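[1] Fold the following for me, if possible:
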Amino acid sequence: METLNPFDDENQPCYILRNAEYQYSLWPDFSAIPAGWASVFGPAPRGQCITWLEQHWQDIRPTSQRRA
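    Coordinates of the predicted model:
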């Protein structure tokens, strides 16, 4: 039996996490938030999280590179 990766599961509720460099991550809601990351959106369906990312994360470079 094939196991679905939770990051590929359209029905998996997710969070949007942000680190100190203002980089974002799509994170499944059943998994503990890793150190150095904070929730900024969710939990919400994966599609809503992706829409949030598309609207709020226009520059994927870390903050330290944007300042340079």
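
[2] from here on, contacts and neighbour counts on C-alpha atoms
    Fine.

[3] can I assume F41 sits in a strand?
    Yes - when DSSP: H, G, I helix; E, B strand; the rest coil is applied, F41 is found to be in a strand.

[4] Mind naming the longest helix for this protein?
    Assignment by DSSP state H gives helix 46-56 as the longest helix of the chain.

[5] Can you name the element that comes right after that one?
    helix 63-67 (DSSP states H and E).

[6] One more, please, to line up against the first structure:
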Amino acid sequence: MQGAEFKVVVNGEEQYSIWAADRPCPAGWREEGFSGNRNECLEHIDQVWTDMRPRSLREAMERAE
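    Next comes the predicted model:
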């Protein structure tokens, strides 16, 4: 996969992943807006995905406070 192009995708729980740029997003995921090689995409995810908890868990914890 040397030189392969990827895109960053995100699901409804605000969890991030990478996906081959030439393929449609899997069901339940949408394009986040960043693309590049594998390492560039993973570095981008490291920068933007700062809270690994799923959105539903974060919201439940906020309600419990």
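
[7] returning to that earlier point: after superposition, how close is the longest helix of structure 1 to structure 2?
    Mean deviation of helix 46-56 of structure 1 relative to structure 2 after superposition (mean Cα distance after the TM-score superposition for structure 1): 0.8 Å.

[8] what's that helix aligned against in structure 2?
    Using TM-score structural alignment, helix 46-56 of structure 1 lines up with residues 38-48 of structure 2.

[9] Tell me the spatial nearest neighbour of the most centrally placed residue in structure 2, not counting adjacent residues.
    Nearest to the mean C-alpha position of structure 2, counting by Cα atoms, centre = their mean, stands Y16 at 1.8 Å. Spatial nearest neighbour of Y16 of structure 2, chain neighbours left out: V10 (4.5 Å); criterion: Cα to Cα, 6 or more residues apart in numbering.
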